[in-house]
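Asker: Sequence plus the predicted model coming up.
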Amino acid sequence: MPDGATAIRKVGEIASYHAHVYFRPDIDKEAALSLREAVGARFPVRLGTVWDRPVGPHSRAMFQIAFPPAVFAGLVPWLMLNHGGLSILVHPNTTNPRRDHLSDAAWIGEPLPLSGEVLPEAQEADLAGPANTLPNVEP
């Protein structure tokens, strides 16, 4: 490998993905909850707790969408087209949460600051878990 080049990483490192949908409780919480409902109606995902305050590395109120790699190709483009001005962080889940959130993530809408120092550099990869939604609408 040439000097300064980094090793090629395998996509198989990715156990699952998270999308964090951010909102301001006094301004756009209703829009976020509508988006949450629309995602659940269309995709087999695991919808997380709605937090009305910053939690973990996140600087704004949010909820999480956990999903397996097989759902990425349908869900992420749908979020790109339907985020309604909300900021969404999409990141892989590997064994390095800090890198996942800070270096290997993609933003939909306005990027927001994250407190990366609270994220560990190593842990077991986070699996999406079973879907807690029952899609009944075409994406």
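Answerer: Cool, the structure landed.
Asker: From here on, just use CA atoms for contacts and neighbour counts.
Answerer: OK.
Asker: residue ranges of the helices in the chain, please?
Answerer: 29-42, 69-82, 97-102 (DSSP state H).
Asker: Can you tell me what sits against the last one?
Answerer: With Cα atoms under 8 Å, 6 or more residues apart in numbering as the contact definition, helix 97-102 has outside contacts at 91-94, 114, 116-117, 119-123.
Asker: Would you mind writing the ChimeraX command to select the buried ones in the residues you listed?
Answerer: If you want just the buried ones from these in ChimeraX, going by 16 or more other Cα atoms under 10 Å, the selection is:
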select :91,92,93,94,116,119
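Asker: Spatially central residue for this structure, please.
Answerer: Nearest residue to the geometric centre of the chain (Cα atoms, centre = their mean): Ala19, 1.5 Å.
Asker: Comparison target below:
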Amino acid sequence: MQLMSSEASSSTTSDLQSEYDNEIKEFHFHLYWFQNNAASQASAVKLRDRILELAKQGFFQVVPLKNGVNTSPRGPHPIGSYEVWCAREDFARCYSWFILNRGPHSVLIHPLTRDEVADHSSRAAWLGTPVPLDYSNLRPHLDHVPSQYPELGLGYNAPAPNN
């Protein structure tokens, strides 16, 4: 058995810290519906109300609807949609909930990093049928990670892990 030298150990610690620093810590879930279809919109609103209720009850700590309900195209989203922000601390529970409860709706799941284009395309995942997005207003390089809801102390605003 070979023991690690102190040089290798400090290199490994440095590498590990770099991995922690580069880890994705916040996500968006975008739920879509056909804004000109009353049944589709009603179903989406019912899901939104359930998300708000579950968050209030402490089932998960997500923040829905910062920008409200989009009843027309907004940003890259070409149809009715709303976003639910989720820190990595609640990602598994949020993802699981959407898998089981999204109904007929498509859901885009993407990370929040400094590359909005990649986040909404090559780094994104879909539940249901993908919706074509318009990337023309997204930026491929932000000056900072788009941390949201710092007051929660989650995601990019969570305390650093103890190494």
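Answerer: Received, thanks. Please read all numbers here as calculations on a predicted model, not as lab measurements.
Asker: TM-score for this pair?
Answerer: Here the superposed chains carry a TM-score of 0.81, computed using TM-score structural alignment, normalised by the length of structure 1; 123 aligned residues with a Cα RMSD of 1.8 Å.
Asker: from the contacts of helix 97-102 of structure 1, which is closest to Met80 of structure 1?
Answerer: Comparing the contacts of helix 97-102 of structure 1 against Met80 of structure 1 with Cα to Cα places His91 closest, at 14.1 Å.
Asker: just to revisit the earlier point, comparing the helices of structure 1, which stretch has the densest surroundings?
Answerer: Of the helices of structure 1, the one with the most neighbours on average (mean count of other Cα atoms under 10 Å) is helix 97-102, at a mean of 20.
Asker: against structure 2, where does that one fall?
Answerer: Alignment of helix 97-102 of structure 1 against structure 2: residues 116-121, by TM-score structural alignment.
Asker: In structure 1, what residue spans correspond to strands?
Answerer: For structure 1, the strands defined by DSSP state E occupy 16-23, 46-47, 61-67, 88-93, 106-108.
Asker: Now tabulate the ones you listed in TSV and tack on distance to Glu30 of structure 1.
Answerer: Output for the strands of structure 1, formatted as TSV (distance: least, Cα to Cα, whole Å):
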stretch	distance to Glu30 of structure 1
strand 16-23	9
strand 46-47	16
strand 61-67	12
strand 88-93	16
strand 106-108	19
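Asker: Out of those, the one nearest Arg9 of structure 1 is which?
Answerer: Of the strands of structure 1, the one closest to Arg9 of structure 1 (Cα to Cα) turns out to be strand 88-93, at 12.8 Å.
Asker: about what we covered before: Serialize the helices of structure 1 to a markdown table and add fields for distance to Glu13 of structure 1.
Answerer: Compiled in a markdown table, the helices of structure 1 are given as follows (distance: least, Cα to Cα, whole Å):
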| stretch | distance to Glu13 of structure 1 |
| --- | --- |
| helix 29-42 | 25 |
| helix 69-82 | 11 |
| helix 97-102 | 11 |
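Asker: Let me know which of those helices is the nearest to Met62 of structure 1.
Answerer: Here helix 29-42 is closest among the helices of structure 1 (Cα to Cα), at 8.4 Å.
Asker: and that closest one with strand 16-23, angle?
Answerer: 150 degrees (axes from the mean of the first three to the mean of the last three Cα atoms, to 10 degrees).
Asker: Thr71 of structure 2 -> structure 1?
Answerer: In structure 1, Thr71 of structure 2 lands on Asp52 (TM-score structural alignment).
Asker: how close does that match get to Met62 of structure 1?
Answerer: Separation of Asp52 of structure 1 from Met62 of structure 1 (Cα to Cα, to the nearest Å) stands at 7 Å.
Asker: Lovely, talk soon.
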